[in-house]
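Colleague: pasting the sequence and the predicted model now:
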Amino acid sequence: MMYDYPSPMFMGSGSVLFVLLLLLAIAALGVLAVWPVHRRRDQGQERAEQILADRFAGGQIDAEEYEQSLRMLRNARH
């Protein structure tokens, strides 16, 4: 008496390729979801340093305050 149950081999190479592509797509979405966050953080740091430099150039703060604030900004990044 033979039973006709599907075996694990019924998936074939097309299904394996589909699963691999699905896993690749999920991984790519994960990377794309995290990447812009790091990029925005770097742009914010650059913007803060530029504002500080502009304030120093405009005479709103002196050299000591500029250097101290710049060190604080750069230390906060790490």
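Modeller: Structure's in. What do you need?
Colleague: from now on I want contacts and neighbour counts done on CA atoms only, so please keep to that.
Modeller: Will do.
Colleague: longest helix anywhere in the chain?
Modeller: Ordering each helix of the chain by length in residues (DSSP state H) puts helix 12-57 first.
Colleague: second structure for comparison follows:
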Amino acid sequence: MMFWYGDGINGWGWFAMSVGMVLFWVLLITAAVLLFRSLDHASARPSARQQQGTAEQILGERLARGEIDAQEYRERLSVLRNGEP
């Protein structure tokens, strides 16, 4: 006697296969999203050159507000650019 369901996948097999496929795609999409986010955050970080420009801008703003005089501005700018006073 031949049973048609003996060699095939029963209802639980189809269910397990469907759940496995959904989990596979969820994990794949999640990994892709996390990868793109990490690459985006890495490119958003300011480089050392950008931070130096920001420090020079702050120094210029302090000179403009009168917090430091021209001599102190030149000294600090020299330290920022060359690393020596």
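Modeller: Yep, that arrived. Remember, predicted model here, so these are calculated numbers, not experimental data.
Colleague: sorry, back to before: list the helices and strands the longest helix of structure 1 packs on?
Modeller: helix 63-77 (3 or more Cα pairs under 8 Å, 6 or more residues apart in numbering; DSSP states H and E).
Colleague: who's in contact with residue 49 of structure 1?
Modeller: Contact analysis of residue 49 of structure 1 by Cα atoms under 8 Å, 6 or more residues apart in numbering lists 70, 73.
Colleague: give me that answer again for 7 Å
Modeller: Taking Cα atoms under 7 Å, 6 or more residues apart in numbering, we find residue 49 of structure 1 in contact with residue 70.
Colleague: any figure for the gap between it and residue 65 of structure 1?
Modeller: Computed as Cα to Cα, to the nearest Å, the residue 49 of structure 1 to residue 65 of structure 1 distance reads 13 Å.
Colleague: likewise residue 15 of structure 1?
Modeller: Residue 15 of structure 1 sits 63 Å away from residue 65 of structure 1, taking Cα to Cα as the criterion.
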